[in-house]
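Trainee: Fold the following.
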Amino acid sequence: MGTEPIEDLRAVQRRTVGVLAAGQVLGGIAFGATVSLGALLAADLSGDDALSGLATASVTLGAAAFAIPLARFAARRGRRMSLTAGNLLALIGIGIVITAAALRFFPLLLVGIIMIGMGNAGNLQSRFAATDLAAPEHRGRDLSIVVWSTTVGGVTGPLLLPLGEEVGALIGMPPLTGSYLFSLVAQAAALVLYVIALRPDPLLTAMRLAGSASRGAVLGADIDRPVVARYAIFAVSGSHAVMASVMAMTPIHLKHMADGGGHGSTQEVTLLVGVTIALHVAGMYGLSPLFGILADRWGRIRVVLLGQVVLTASLLTAIFAGEHPAGVMVALILLGLGWSAATVAGAALLTESSTVLMRPRRQGVSDSLMSLTAAVGAAGAGIVLTEFGYGGLATVALALVIAITALSPFGRIRDTA
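Mentor: Coordinates of the predicted model:
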């Protein structure tokens, strides 16, 4: 496919974005359930709230460990095979989590969540797959459409918690695991979708086009800008660490507030957590197409900085209004919006700062560092929450926002976006 007409390539790109978007809808269901239930399961099985952050840390650690190998696998075998591998690992991980809850064995729970995280590395790679054949003027838009698609599953997953508990109880599943039934079905459907429909493979097609006349007309110049790429990686990973560390402790913080207010039943806590996380996930993905379009029109760096402004507003809300459920909800919505702006624009900046051959490697490094820094942040967040409270956790996270803003001139070097 080295001499495809431009219109044929655009048709392939439209179909690719559609398939990736559908896969993200399905993958988002598993993501929402893991985020909502992981911390609560970890606290329940370990008997220590300070260890609850290990759930989110395990998800991000799994993604960090598998991101680079998955990117290398994509470079050799294409996006279709790499995304399918991620779905398969997530399916196995969900089964292990349910087993660990039944056995009440905390270490096995972490193993299962790590494997779900390894599968989530594939979900993260989907947004880059949307840019493989994208024209420069639509790169942010196409990437953001795939990111946005996670909204459906990501919002639905947490809202299914009460129903999942009822279904799980009917068939004898352990408490706090019923929603993983929906995750199993969704991950299996995504696996089948990628195997059948993600053809031709977008990354392999882009590699074949490298250096051809049609490539320049459709995909733009193939110029390497390593300084800009390094800043993009830092901005994406730092913004993700801020989001993950605060989000990881929000279910525990809400549980403490519910207990303190005399509303500590499992059903009431899961409902409060589910609604809050659903609003947060809606913030993460709901407006991503807007941020993608703004990144195409305003430039990537401006939208990255817009994300830092919104993250700052979120953290200040958590500091000054974080002892009220409504304040926590507002903070989590803003946290999701700031993350969305920074990661959509940062991912687009990374893609256009790298040659086609360098992209899989740098994208893998970006995803690995993003997940690794979030794992460290989530693991430490439990300790910070215990010692300094929710406001103290937000104050610590604010330091990363300041660093991303201060270093933004490095992202402007030869940036013509």
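
Trainee: hey, let's count contacts and neighbours off CA atoms from now on
Mentor: Will do.

Trainee: which SS state does Gly211 fall under?
Mentor: Under the three-state scheme (DSSP: H, G, I helix; E, B strand; the rest coil), Gly211 adopts coil.

Trainee: How about the spatially most central residue of the chain: what's its closest non-neighbour residue?
Mentor: Geometric centre of the chain, nearest residue: Leu124, 6.0 Å, by CA atoms, centre = their mean. Leaving aside its chain neighbours, Leu124 sits nearest to Asp367 (7.1 Å; criterion: CA to CA, 6 or more residues apart in numbering).

Trainee: cool, and Pro69?
Mentor: The spatial neighbour of Pro69 that comes closest, neighbours along the chain excluded (CA to CA, 6+ apart), is Gly364 at 7.7 Å.

Trainee: just checking, what packs against the strand or helix carrying the one you found?
Mentor: Counting by DSSP states H and E, the element that carries Gly364 is helix 359-406. On a contact count with 3 or more CA pairs under 8 Å, 6 or more residues apart in numbering; DSSP states H and E, helix 359-406 meets helix 53-77, helix 106-129, helix 226-260, helix 300-321, helix 325-352.

Trainee: which residues does Ser126 contact?
Mentor: Leu20, Gln24, Leu83, Val146 (CA atoms under 8 Å, 6 or more residues apart in numbering).

Trainee: Please provide the structure for the following sequence as well, for comparison with the first:
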Amino acid sequence: MNTALSAPRTAQPRIVRTLSIAQIFSGLGNGSTLALGSILAVDLSGSEAWAGSVNTALTLGTAATAIPLSQLALARGRRIALTTGLAAAVAGTALMVGAVATGAFVLLLAGAFLVGLASAVNLQARFAVTDLAEPARRGRDLSLVVWAITLGAVAGPNMVGPGAVLAGWLGIPAQAGPFLISAAGMVVGAAIVALFLRPDPLLARRALDGDDPQPGPRSSGSWRAGWQIVRGHPTARGAVTAVAAAHAVMVAVMSMTPLHMQHHAGHAAGGPDTIALIGFTISLHIAGMYALSPLMGWLTDRLGAARTVLTGMGVLAAAAALTGLLPRHMPAVTAGLILLGLGWSAATVAGSTLLVSSLTPAQRVPAQGFSDATMSLAGAAGSAAAGPVMGLIGYTGISAIAAALVAAATVTLLRLPAVHR
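Mentor: Here you go, the predicted structure:
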């Protein structure tokens, strides 16, 4: 029997394990960059005005490379696309080490841009696991790969201490050390994908569909091609809208919450109690985003992807209500951040599953690249707009705008036939 044709039964569990384990290691890169990025940006630029520049470069790197990686997947398969993206991210960490050593701010931004490819790989991996997934388990398989990011996302920022020790052994600046650990993690992740992602799920999918399973030139995975596919399918359009809106809302509210809590926590500004409360709140928020993603996958398969996306939108609306109506009540703000993470998780897992299920296999990869790029750009826009909005109309105003975005996305979703089945 053709091994590709038996892949859904025999290979899918291995594909899930391979991608999940690789995600743990590849997630280390972003964590270290986020933990040190703003500090290094200020140190190397000499101005606090550039504090957010590294995070912006990281996000733009993800957005700019999501579609090229999907084009590479179309041409050569998932394994080549994912390993190439991680190799570029490793090069990015090398540039960041060089930036720390030389004090070159431009080199720091270039490195952060390339490290953004690790995020693009993580986004594509969640779709790669659906290539051979049975429809009844598609949401759960996707959610397991998303859940695996948790370990890397949590471990990454905690590499600062061990990285400094490593830097001391090597005789390089302490702030360069964490990026060496991140690079090592991404090398391990790339090796796992290269060695164990077999059969290539996308190529095996083609074999199942009677398409040519051999790597080679494929239909365009460009932004325009992805948009044309999504535009022609209302359900896919609703899925992309939901994922992008959820990501923009999550990033905007989350990014301004530490500053808001510092101003209104009731403790001395910048004091240990306030800092501990902020850290605790953000940790709970991250747990809401990732730790319960398998539950979101189970709900997606049981309730249906469209209904689970709507549930996520409802949770996001509740989060915006708490943070907007009770901005000075810190327990309410903390609860709002937990709900913000849970709503994002439900909308992202179910929205990604809805996109896959609404398209034919030949249409999925270009649409997935378009969705990932749109999601990343929405997050970058949310991050860039949050600061000025906070200055003009405050934390309550950010929550109100977030609620309006959720409401608009919900209206789009309610028009989908899939919601009423």
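
Trainee: What's the TM-score once they're superposed?
Mentor: The pair, once superposed, lands on a TM-score of 0.85 when counted by TM-score structural alignment, normalised by the length of the first structure; 403 aligned residues with a CA RMSD of 3.2 Å.

Trainee: follow-up on the earlier one: buried subset of the contacts of Ser126 of the first structure as a ChimeraX selection?
Mentor: Paste this into ChimeraX to select the buried members of these, with burial taken from 16 or more other CA atoms under 10 Å:
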select :20,24,83,146
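
Trainee: sorry, back to before: which one of the helices and strands packed on helix 359-406 of the first structure lies nearest to Ile404 of the first structure?
Mentor: Closest to Ile404 of the first structure of those is helix 226-260 (CA to CA; 5.7 Å).

Trainee: which other residues reach the next helix or strand after that closest one?
Mentor: Following helix 226-260 of the first structure in sequence order, the next helix or strand is helix 266-285 (DSSP H and E). For helix 266-285 of the first structure, the surrounding residues in contact (CA under 8 Å, 6+ apart) are 32, 35-36, 147-151, 154-162, 251, 254-255, 258, 263, 328-329, 332-340.

Trainee: follow-up on the earlier one: out of the helices and strands packed on helix 359-406 of the first structure, flag the one nearest Ala406 of the first structure.
Mentor: The closest of those to Ala406 of the first structure is helix 300-321. By CA to CA, the value is 9.9 Å.

Trainee: post-alignment, that closest one versus the second structure, mean distance?
Mentor: Taking mean CA distance after the TM-score superposition for the first structure, the mean distance separating helix 300-321 of the first structure from the aligned residues in the second structure is 2.2 Å.

Trainee: Buried ones in that helix, by neighbour count?
Mentor: For helix 300-321 of the first structure, the buried set under the neighbour-count rule, 16+ other CA under 10 Å, comprises 300-319, 321.

Trainee: Whichever residue in the first structure pairs up with Ala386 of the second structure: neighbouring residues, count only.
Mentor: Aligned counterpart of Ala386 of the second structure in the first structure: Ala381 (TM-score structural alignment). Counted with other CA atoms under 10 Å, the neighbours of Ala381 of the first structure add up to 32.

Trainee: Now do the contacts for Ala381 of the first structure.
Mentor: Gly53, Ser245, Val246, Ala248, Met249, Leu393.

Trainee: Checking the residues you listed against the second structure: which ones persist?
Mentor: Contacts conserved in the second structure for the contacts of Ala381 of the first structure, using both residues aligned by TM-score structural alignment, their matches' CA atoms under 8 Å: Ser245, Val246, Ala248, Met249, Leu393.

Trainee: What separation is there between the fourth one and Gly62 of the first structure?
Mentor: Pointing back at Met249 of the first structure there. 19 Å (CA to CA, to the nearest Å).

Trainee: Number of residues surrounding the residue nearest to Ala75 of the first structure when sequence neighbours are not counted?
Mentor: Nearest residue to Ala75 of the first structure, sequence neighbours excluded (CA to CA, 6+ apart): Pro360, at 6.2 Å. A count of neighbours around Pro360 of the first structure, defined by other CA under 10 Å, yields 28.

Trainee: which one in the second structure is aligned with Pro360 of the first structure?
Mentor: So, by TM-score structural alignment, Pro360 of the first structure is matched to Val365.

Trainee: thought its match was touching Gly77?
Mentor: No. Using CA atoms under 8 Å as the test, Val365 of the second structure is too far from Gly77 to be in contact (10.4 Å).

Trainee: joint contacts of the two?
Mentor: Counting by CA under 8 Å, 6+ apart, nothing touches both Val365 of the second structure and Gly77.
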